Every structure is written in C-alpha cells, then in structure tokens.
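Asks: The following comprises the amino acid sequence and a computationally predicted model.
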Amino acid sequence: MKKLWDIINKENIKVLYKDFSHLPENIHGLYFYEQRIGPLIVLDKNLHHSHRLHRCVLAEEIGHFYTAARTNILTVHTSANLQTIENQDERKAAQYATDLLIPDSELIKALESGCRSCFELAEYFDVTEWFMYRKLGFLKMCFRRTGLKVKGRDLFDIAMQPCHIIS
C-alpha cells in the first residue's frame, strides 16, 4: 500500500472513504476530477476490512487518474458509443493497475519460483484472484497481438517475456 500512497501524495490526489452500501455491489471506488479540489478518489469504507481488494481498487482508481477517463460513470449513457468509451476507459485503468501491482518482470520471477495457479500468484502479489485473472487476460491479449494464440493455462508453461519486449 505504501507504493500506492506514495503515488497519491506525489500527485496530490485527495482520497475520501464513504459508505457505498447503497450503490451496486460491484462499485468499490470512484475517480473524479473536481474543479475546486482537483483529482479525487472516493472509496468504499468497507475496503478497510479487505486488504487485497483495497489495494486492487485503489490501484485501479489511480489508473483512472493516469489514463484520463473520458466519460463519467455517474451519468447514464444512452449512446452505445459512450458505453464503448467507458468500457475502454475501465480497461485502460485496469491494465495500468495490474501492471503497477504485478509488473511483467516480477510475474516471470513468480512463475520461475514455482507459482502455478492464479490462487498462488494472487497470494504472491497480495492481490485478489479476480485481479490476477485480469492481469493474465491482458497478457493473453498481448501475445495475441504478436500472432500467438495463448490459452490461460499456457501462460504457466511457456517461456514468457514481458509484453513490452514481445510487442
């Protein structure tokens, strides 16, 4: 968490904790740019009870800061184009977050040390299993861009190199 708080302090991002129990259950954090105070991350106060989820959500909201969200999740989108843009924004923020908490070079080390499942990798990186699946999904997309069709289980068996070296 120190790495994440260092980024927040360096970028002067404000962080607030609020009760999100009235929101849909899959919303744990929101990123805004508020004119008067600047960048703002609002997190569900219940994240204090789930260290791994807290790290993952905070990293993704920092990802929104760096990838400059182009839509507002609080606005109902009646356009399929706006919904597509929102999905792209979410993917970019998630990719930033997974790269931040699970760098490719460290993932290779974890695989070389014997981690052979998403559960073991999630333990190794102190993230949720869903977050680890997300990272592996981004790696599969990276390999596909190079022409390799890779299944998730293959990521544990192939000699992997960081995506930025392959592409």
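Replies: Great, that's in hand.
Asks: rest of the way, CA atoms for contacts and neighbours
Replies: Fine.
Asks: Check the chain for me, the residue farthest from its geometric middle.
Replies: In the chain, the greatest distance from the average C-alpha position (CA atoms, centre = their mean) is reached by residue 36, at 27.0 Å.
Asks: Below is structure B, check it against A:
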Amino acid sequence: MLANLNLFELAQEEGIIVDWFPFRPPLLGYYWCTDSGQAVIGLCEEIQNDKKATRSILAEELGHHYTSAGKFTTQHHYRYRNRLSVSRCEEKALRWAVETLIPHDELQEAYSRGITNPWDLADYFDVLEETIHFRLKIAQLKGELKRLIKYICDECEKEVEDLDFPESWVTMIDKTAYSLEEKHFCSWSCLSDYRQRENALLKKKVI
C-alpha cells in the first residue's frame, strides 16, 4: 500500500538530504539543489511531531525533485501554509505528491469501504485535508471521481455514478454526496421532496 510509503527512505535512495530547520511559519518546506548538485529538503521543525503534515509536505518537496528541479540544477522551492495560489511548478510537484500518496486504486478501495469525506480520507491516508482536496480535484478533472461515487438515491432509488448533483465540484467534493442522517440524494428535487414528506410526518406527530 503506497499510503504506507516511507518517504524518508525514498529520499535516501535518491541521495537527497532531508533535515529539520527552525523555519518561521508560514514556511513549512524548502527544496533546493546546491551548486555541486546535492539535493536538499528542509522541513519546518514545528511539524516534526505532526505525521500528516510531515508526509504531505515531504511528498510535495520530493515532487519538486522528480518533476522540475532535477539532481544537478540549482533550484529553490518553498512550501507555505495557507497559500493563495499554486504555480505551475508547484502544481506539478503537488500532483506527483498526491498521486504517489493516494493512488487511484487505493482511493477507490477507500470509497468502496464507505470512506468518502475529506476528513475521513485524510485519516485513512495519513495526510492533510488539503492534500485530499487536491487529490479529489485531480480525480474529478480526470473523470476518476465519477467512477468512485456510487450510491442509491433514497428518494427516487436511482443509482448515481457521476456528478449530476447540481453543485460546483468543490462543494461536491466537500460533501461527496448530499447526506442527511445517512440519506443520499441525486438532486435538489429529491432532497426537497424528502424534506417535505419528513416535515409533514413530523407535524402529524406533533399534532
């Protein structure tokens, strides 16, 4: 299972020096190559006891090594907390990171076990929630998410296998499928019908 991949061993095999530094937040990680071609990854000491953050940040820094910098190029890449945008170089590194930590087949296995919420997926794969969100974004863009989401609408009993639910994909990823007391719905119409019927039953009980 790649979710258990030892990134420190991978870095060692690549001849990359990984060390902890007293970086000031929001700087969390730093990748660079020296003039002699030695690749170095620096990690913020503040995340040393945070396994999820360490795995997520280290994977992204390794992504820079594999996707853009190379072993013999002097490059500098910084990883900041709460970044507002992602450059093309960062996106390539982050894509490598999330697809390495969360391969499609293992993401599919998690979904088959009913692990679909971002926070639950973060616990399952031992990564940050933002790592999960980016992985799901890639899955949606590649059409993988459509193959992951399979559920039965509790109102019309329609089997849903894609993102027909009328929300933006960001909201859709946050909710996976609109859920209310473990009920799932394929559309706002079905959700509305369900709520109206439940409210009517509730009023009868009150009366």
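Replies: Sure thing, it's come through. The structure displayed is predicted, hence computed values, not measured ones.
Asks: What would you report as the TM-score here?
Replies: Once superposed, chain against chain, the TM-score is 0.74 (TM-score structural alignment, normalised by the length of structure 1); 140 aligned residues with a CA RMSD of 2.7 Å.
Asks: So what does the residue farthest from the centre of structure 1 match up with in structure 2?
Replies: Superposed on structure 2 with TM-score structural alignment, residue 36 of structure 1 falls opposite residue 36.
Asks: Tell me the spacing between its match and residue 146 of structure 2.
Replies: With distances taken as CA to CA, to the nearest Å, residue 36 of structure 2 is found 46 Å from residue 146 of structure 2.
Asks: what do you get for residue 130 of structure 2?
Replies: 20 Å.
Asks: List of residues touching whichever strand or helix holds residue 58 of structure 2?
Replies: Element membership for residue 58 of structure 2, per DSSP states H and E: helix 51-64. In this structure, residues lying in contact with helix 51-64 of structure 2 by CA atoms under 8 Å, 6 or more residues apart in numbering are 7, 11, 28-31, 41, 43, 47-48, 77, 79, 89-90, 92-98, 101, 126-128, 131.
Asks: with structure 1 superposed, average distance for that helix?
Replies: Its aligned residues in structure 1 lie a mean 0.4 Å from helix 51-64 of structure 2 after superposition (mean CA distance after the TM-score superposition for structure 1).
Asks: any idea which helix or strand comes after that helix?
Replies: Next along the chain after helix 51-64 of structure 2, with elements defined by DSSP H and E, is strand 76-80.
Asks: What residues of that next one count as buried?
Replies: With burial defined by 16 or more other CA atoms under 10 Å, the residues of strand 76-80 of structure 2 counted as buried are 77, 79.
Asks: For residue 29 of structure 1, see how far away residue 45 of structure 1 is.
Replies: 10 Å.
Asks: Who has more neighbours out of these two?
Replies: Taking neighbours as other CA atoms under 10 Å, residue 45 of structure 1 and residue 29 compare with residue 29 leading, 20 against 16.
Asks: picking up where we left off before, what about burial for the contacts of helix 51-64 of structure 2, which qualify?
Replies: 7, 11, 28-31, 41, 43, 47, 77, 79, 90, 92-98, 101, 126-128, 131.
Asks: returning to what we had before: next, the angle from the helix holding residue 58 of structure 2 to strand 76-80.
Replies: Relative orientation of helix 51-64 of structure 2 and strand 76-80, computed by axes from the mean of the first three to the mean of the last three CA atoms, to 10 degrees: 150 degrees.
Asks: Next, name the residue at the spatial heart of structure 2.
Replies: residue 132 (1.2 Å).
Asks: For it, which three-state class applies?
Replies: helix (DSSP: H, G, I helix; E, B strand; the rest coil).
Asks: How about the contacts made by it?
Replies: 98, 118, 121-122.
Asks: Make TSV out of these and add secondary structure.
Replies: Below are the contacts of residue 132 of structure 2 laid out as TSV (three-state DSSP):
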residue	secondary structure
98	helix
118	helix
121	helix
122	helix
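Asks: With that, I have no additional questions.
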